[in-house]
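Peer 1: sharing a sequence plus its predicted fold:
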Amino acid sequence: MSGSFSRSQTVRKPGVTVDGKGVVAAQHVRAAEAGVRVLADGGDAVDAAVAVSFAIGVLEPWMSGPAGGGAMMLWRADEGKAYALNYGMRSSASLDPAFYPLAGTGKASDLFPWEAVVEDRNVTGASSVAVPGTVAGAGEMHRRFGKMRWADLLRPAIGFAREGLLIDWYAALIIASSARDLAEDADAAALFLEDGQWPKIFGWTALSDVRLDQSKMAETLEHLAHAGPEDFYRGDIAAALVKDVSEKGGFLTADDLAAYRAEWQEPLNIPYRSGNLWAMPEMTAGPTLAAAMAKWQQVYTPAYAPDATSFTAIAAAYRDAYAERLATMGDHESPRAPGCTTHFSIVDRNGNMVAMTQTLLSIFGSRTVSPATGLLLNNGIMWFDPEPGRPNSLGPGKRCLMNVCPVIGEAGEKRFALGASGGRKIMPAVGQIASFLMDYGMSMQDAIEAPRIDVSGGDQTVADERLTGAVTDALAATGPVMTAQRTPFPYAFACPAGVMREGTVNSGTTETFSPWGDGVAEPDE
């Protein structure tokens, strides 16, 4: 199938297929290349995931980074077993909910339609910063399963940071979309903006070499490489982060960082047709995915290809599952919110897999930079409802509810690792792509490129415009429908990345319209 850029053009991303070699699919091709170099040097999927995690935090800094959080699913081929690791953010134990009074002016201006808080204190600035978990997650995964030296795995990210991120058209567009908020923090403005208001880019830039100065981040990563991940929580980096956040008005403390632990959890098993999915449990989108897939596999039998019957069943199941999520978990993110996360998937030559999602929450997180470390800081406090007495109300020492949905799946001889970025749009995309792989025998490329729908809260269904006709007519009989194109910016749908293994053949690809994303294969020896 082909992705539609306009009614007179089709666009495809070929992805990659290789026998006996590893594959990395990531939202930035240079991060994927760093991962396959680790595989070629003798590392396995976990080692590559550590390298990609830090590399993509440099190359796509507005989506994720060391000062964020997330979750990952792992498949250990030698054990035939899935593992789930939650490294989501937490609110500070010292957080004072009274510091976030309601403004009485309507809804907040970012991802969640909470009641607005005075000065957007839960949305931007240091007061929106939660305790980060990404480094703890990477460190714990490496401690348990890693084969290569921690310091070697951070080398690609350090090199990228020393170079500085090239500001091409896409980077300039992303920075421009948040320039007003970035200008509010002097350190963020100095890193991303020119004269406090424009991206660091001038005119037509096809031949230019304008780069961010990420030298301070390079120093932090160099220190982390030699001191180990614990330094981020109980060492020099921890002290620097606490000082910077405190001086800018946040609640982060040394005790918060020292007490933080990534948590191994029992994976959520989702039987599906004759196969299985393993997803994150608890405060993620995994339980909502399980509820949706249980409903729709009961009400239709897959035909030759996805059709009006399957899409209407999927839409109804998603609508019911999200109604339950909204009522019981307090996830009220706008379904039209922009994508602001990153996901990558890895399979090595032995069949070990990682599906890893990491985020700063909003694009550019809190729009605040720690000057001592050069790191963009998350705005995880925005995940909480500022009104008291709700399922997800703001409070001290609480785990943040996430929309991340990394999965491991298997059907017959096929096994895959999959996930996406895109807030509430993540889970509907992951579920449909998994169905395309398991119900219709699609390749990973065809499954990711196939038209899909988004139903992620509320009555409206958003359908890929390629479904116009029988599918949209059937959907319209059950509620309001709008159609949308797959475009590079903004995303109307989630941005997936997946890898698949059949026998010894590995493949992988990313969202067709992800400008920097791609699947990359381990090079020949």
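Peer 2: Received it, and whenever you're ready, just let me know what you need. Numbers count the residues shown, from 1 in each chain.
Peer 1: going forward, measure contacts between C-alpha atoms and count neighbours the same way
Peer 2: Fine.
Peer 1: quick one: the strands in the stretch 401-525 of the chain?
Peer 2: With DSSP state E, counting those that start in this stretch as the criterion, the stretch 401-525 of the chain has strands at 407-411, 414-421, 453-454, 461-464, 481-484, 495-502, 505-510, 518-521.
Peer 1: distance between the lengthiest helix in the chain and the chain's centre?
Peer 2: When the chain is parsed with DSSP state H, its longest helix is helix 308-328. Here helix 308-328 is found 22 Å from its chain centre; the criterion is C-alpha atoms, centre = their mean, to the nearest Å.
Peer 1: for Gly20, which of the strands of the stretch 401-525 of the chain is the nearest?
Peer 2: Nearest to Gly20 among the strands of the stretch 401-525 of the chain is strand 505-510 (6.1 Å), distances taken as C-alpha to C-alpha.
Peer 1: could you give the angle of the closest one to strand 414-421?
Peer 2: 20 degrees (axes from the mean of the first three to the mean of the last three C-alpha atoms, to 10 degrees).
Peer 1: by contact count, what packs against strand 505-510?
Peer 2: strand 16-19, strand 23-26, helix 444-449, strand 495-502, strand 518-521 (3 or more C-alpha pairs under 8 Å, 6 or more residues apart in numbering; DSSP states H and E).
Peer 1: packed most tightly, which of the ones you listed would that be?
Peer 2: strand 23-26 (a mean of 36; mean count of other C-alpha atoms under 10 Å).
Peer 1: tell me the helices and strands packed up against the helix or strand that comes right after it.
Peer 2: Remark: after strand 23-26, the chain's next helix or strand is helix 29-40, criterion DSSP states H and E. Contacts defined by 3+ C-alpha pairs under 8 Å, 6+ apart place helix 29-40 against strand 23-26, helix 45-59, strand 518-521.
Peer 1: kindly reformat these as TSV containing distance to Met293.
Peer 2: Shown next, in TSV, are the helices and strands packed on helix 29-40 (distance: least, C-alpha to C-alpha, whole Å):
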stretch	distance to Met293
strand 23-26	25
helix 45-59	28
strand 518-521	27
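Peer 1: take this one as well and set it beside the first:
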Amino acid sequence: MDIKTNKIRFVFLLILLVCLRQSLLGQDRITGRSFASRSEVIAPHAMAATSHPLATQVAIDILQQGGNAIDAAIAANATLGLMEPTGCGIGGDLFAIIWDEKTKQLYGLNASGRSPKSLTFEYFTKNGYKEIPSHGPLPVSVPGCVDGWFEMHKKFGSLPIDKILSPAINYAREGFPVTELISYYIQLSAPFLSKYPGFKDVFMPNGNAPDKGDIFKNPALANTYEKLATGGRDAFYKGDIAKTIAAYIKEQGGFLSYEDLAAHSSEWVKPVSTNYRGYDVWELPPNGQGIAALQMLNILEQYDVASMGFGSEEYIHLFTEAKKVAYEDRAKFYSDMAFNQIPVDKLISKNYAKERAQLIKERAARSYPAGKLKDGDTIYLTVADSHGNMVSLIQSNYRGMGSGMTPPGLGFILQDRGELFNIQDKNHFNAYAPGKRPFHTIIPSFITKDGKPWLSFGVMGGAMQPQGHVQIVVNLIDFGMNLQEAGDAPRIQHLGSSQPTGEEMTDGGTLYMESGFDYEVIRGLMKRGHKISYGDGIYGGYQAILKDTERGVYFGASESRKDGQASGY
């Protein structure tokens, strides 16, 4: 047999093998199992899942030292503020949903900060601003994270706060190796943030942003954490830290004052929910965007999503249009509830969803009206302990590293959440006002089943978050994926909807699709009128813990697109 014949047979055999593989993958197309990066983590006593392996280990260590899930979540968040400053830190805000096993109920914490009381709507109009700047002193609002930690600890904590913060303090002094992803994001931010006083001192101590594997130290942050460990939350909001922040912002031409910091408080709120095919999905009410996920789920529940199949043209079209409909309400209503009568119950009602679903047609809509009712990078972590407590926590600076405002000697950047106010319309629900919380993008989530905890989870990434929440829920409940598969399966994200800051969708926006979807599906969506961007985009980060009450074990999963890790014992 000649060489040419052997080559032909080899090519033919290779084609057969490829076809067989595609056939096998096709059998699992509905579950998405071909996309799983690894198996789930399973443990009998406790579980932690964060966006950094060392932070996950810190959480586990705290649990093994006798701490509970709340203690471990605070310790992990403090560690992430050091190790992942590209997404979080004590210059930002925090939201959490906590399952307390003792009382067997959920508690919601809104630890987001308010705008400076001396800054007015008229300041922006008089100075010709069409939108609030993304960086510098003007978008800085009160950082709520630290007060959030102490509120959680006061209500549910077990270990002393100095023991909880000790791992982060030690890492800040001794140093830790920077991961590839975090190095990339710091180096991406450095060229435009380094112009602000203080940034280089913390994040470019040798004149350059750290490379992958470099040992990075932040002694200034260690000192700040030590002040919190000994002086409590008042050390941040009423002590030298607050005075340093206020003086720095004033020097930069901003408005955040010592009085703004001293007056800050977090708020315990009641989570809200909708039932999706027998599962109660819980989110926090506005000023966050969590109820958008509930609105989308209420629309999707009216359709036989499971029969459509994961990755199908029908499902992706329906999902995208449901998102567009919900986000019009998001643009109009979501804002600080202390300043507005927001009809949350009606927005997440089944009857309202039926009305909104009637707007969805076979072709992509260029725009949708907001509902007529009578009456804005991030980290996510979750921890579960041996007592049955579970914490769903999300924390962020906004825009990755925040405003660039880096007060001297403190080791962190202040957030720029104030950018998300509307300064185009003074009568808008989300219009800027002194002492007001801006529209917020970061949202934790939780699912209960028959009144028992089932899932603590979150998906990071701005406007992706409600869309990510819905995709995880649908992947688990409709498509039967396991916890890791649900996060690994390729995602979609629609951008271009109307915004709480005043922008309006008129062209239908763009549907971003992660690699892994069939080209025939993409072509079908384009024929329906969707503008597609394939392979590009940011699709968020995911952590989750599922509680199997029958077998008494926890399942953990973490984002395969980032550095995250789930671990238990």
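Peer 2: Looks like it arrived, so ask away. These numbers come from a predicted model, not from an experiment.
Peer 1: Ser515 of the second structure and Tyr539 of the second structure, how far apart?
Peer 2: Relative to Tyr539 of the second structure, Ser515 of the second structure is positioned 11 Å away (C-alpha to C-alpha, to the nearest Å).
Peer 1: residues in contact with Leu525 of the second structure?
Peer 2: Glu313, His317, Ile532 (C-alpha atoms under 8 Å, 6 or more residues apart in numbering).
Peer 1: Asn269 of the first structure too?
Peer 2: Contacts for Asn269 of the first structure (C-alpha under 8 Å, 6+ apart) come out as Asn276, Leu277, Trp278, Ala279.
Peer 1: residue in the first structure paired with Ser51 of the second structure?
Peer 2: Using TM-score structural alignment as the criterion, Ser51 of the second structure maps onto Gln27 of the first structure.
Peer 1: so what's the residue count around its match?
Peer 2: Per other C-alpha atoms under 10 Å, the neighbour tally for Gln27 of the first structure reads 29.
Peer 1: wait, it touches Asp518, no?
Peer 2: Yes - contact criterion C-alpha atoms under 8 Å: Gln27 of the first structure and Asp518 qualify, at 6.5 Å.
Peer 1: need the nearest residue in space to the match of Ser51 of the second structure, chain neighbours excluded.
Peer 2: Of all residues not flanking Gln27 of the first structure in the chain, Gly517 sits nearest, at 3.8 Å (C-alpha to C-alpha, 6 or more residues apart in numbering).
Peer 1: returning to that earlier point: which of the contacts of Asn269 of the first structure line up with contacts in the second structure?
Peer 2: Retained in the second structure: Asn276, Leu277, Trp278, Ala279, out of those (criterion both residues aligned by TM-score structural alignment, their matches' C-alpha atoms under 8 Å).
Peer 1: can you tell me which of those residues end up in helices?
Peer 2: Nothing among these maps onto helices, per DSSP H.
Peer 1: which of these fall within strands?
Peer 2: Judged by DSSP state E, strands contain the following of those: Asn276, Leu277, Trp278, Ala279.
Peer 1: will you turn these into a markdown table that also has neighbour count?
Peer 2: Supplementary listing: these in a markdown table, determined by neighbours: other C-alpha atoms under 10 Å:
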| residue | neighbour count |
| --- | --- |
| Asn276 | 17 |
| Leu277 | 23 |
| Trp278 | 26 |
| Ala279 | 30 |
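Peer 1: just name the closest of those residues to Leu257 of the first structure, please.
Peer 2: Nearest to Leu257 of the first structure out of those is Ala279 (C-alpha to C-alpha; 26.9 Å).
Peer 1: still on that earlier bit, overlap in contacts, Gln27 and Asp518 of the first structure.
Peer 2: Shared contacts of Gln27 of the first structure and Asp518, defined by C-alpha under 8 Å, 6+ apart, comprise Thr510.
Peer 1: how about the aligned partner of Lys398 of the first structure in the second structure, secondary structure?
Peer 2: Aligned counterpart of Lys398 of the first structure in the second structure: Lys436 (TM-score structural alignment). With DSSP: H, G, I helix; E, B strand; the rest coil as the basis, Lys436 of the second structure sits in coil.
Peer 1: hang on, isn't Lys436 of the second structure packed against Asp336?
Peer 2: Yes - using C-alpha under 8 Å, Lys436 of the second structure makes contact with Asp336 at a distance of 6.7 Å.
Peer 1: what lines up with Ala279 of the first structure in the second structure?
Peer 2: By TM-score structural alignment, Ala279 of the first structure lines up with Glu283 in the second structure.
Peer 1: thinking Pro66 of the first structure is in contact with Thr373, fair?
Peer 2: No - judged on C-alpha under 8 Å, Pro66 of the first structure makes no contact with Thr373 at a distance of 10.4 Å.
Peer 1: in the first structure, what residue corresponds to Leu420 of the second structure?
Peer 2: That one, Leu420 of the second structure, aligns with Trp383 by TM-score structural alignment.
Peer 1: is it true that its match touches Lys398?
Peer 2: No - using C-alpha under 8 Å, Trp383 of the first structure makes no contact with Lys398, being 10.6 Å away.
Peer 1: if you count what's nearby, which of these two comes out ahead?
Peer 2: Legend: neighbour count by other C-alpha under 10 Å for Trp383 of the first structure and Lys398, higher for Trp383 (30 against 18).
Peer 1: if I look at that one, how far off is Ala93 of the first structure?
Peer 2: From Trp383 of the first structure to Ala93 of the first structure the distance is 16 Å (C-alpha to C-alpha).
Peer 1: would you state the helices of the stretch 101-250 of the second structure in chain order?
Peer 2: Assigned helices in the stretch 101-250 of the second structure, in chain order: 121-126, 145-156, 161-174, 180-193, 199-203, 219-231, 234-237, 240-251 (criterion: DSSP state H, counting those that start in this stretch).
Peer 1: longest helix in the second structure, by residue count?
Peer 2: Using DSSP H, we find that the single longest helix of the second structure is helix 3-27.
Peer 1: buried ones in it?
Peer 2: Judged by neighbour count (16 or more other C-alpha atoms under 10 Å), helix 3-27 of the second structure contains these buried residues: Leu25.
Peer 1: run the chain-centre distance for it.
Peer 2: For helix 3-27 of the second structure, the distance to the chain centre is 43 Å (C-alpha atoms, centre = their mean).
Peer 1: for it, packing partners?
Peer 2: Using 3+ C-alpha pairs under 8 Å, 6+ apart as the contact test, no helix or strand touches helix 3-27 of the second structure.
Peer 1: show me the contact partners of it.
Peer 2: With C-alpha under 8 Å, 6+ apart, helix 3-27 of the second structure has contacts from Ser34.
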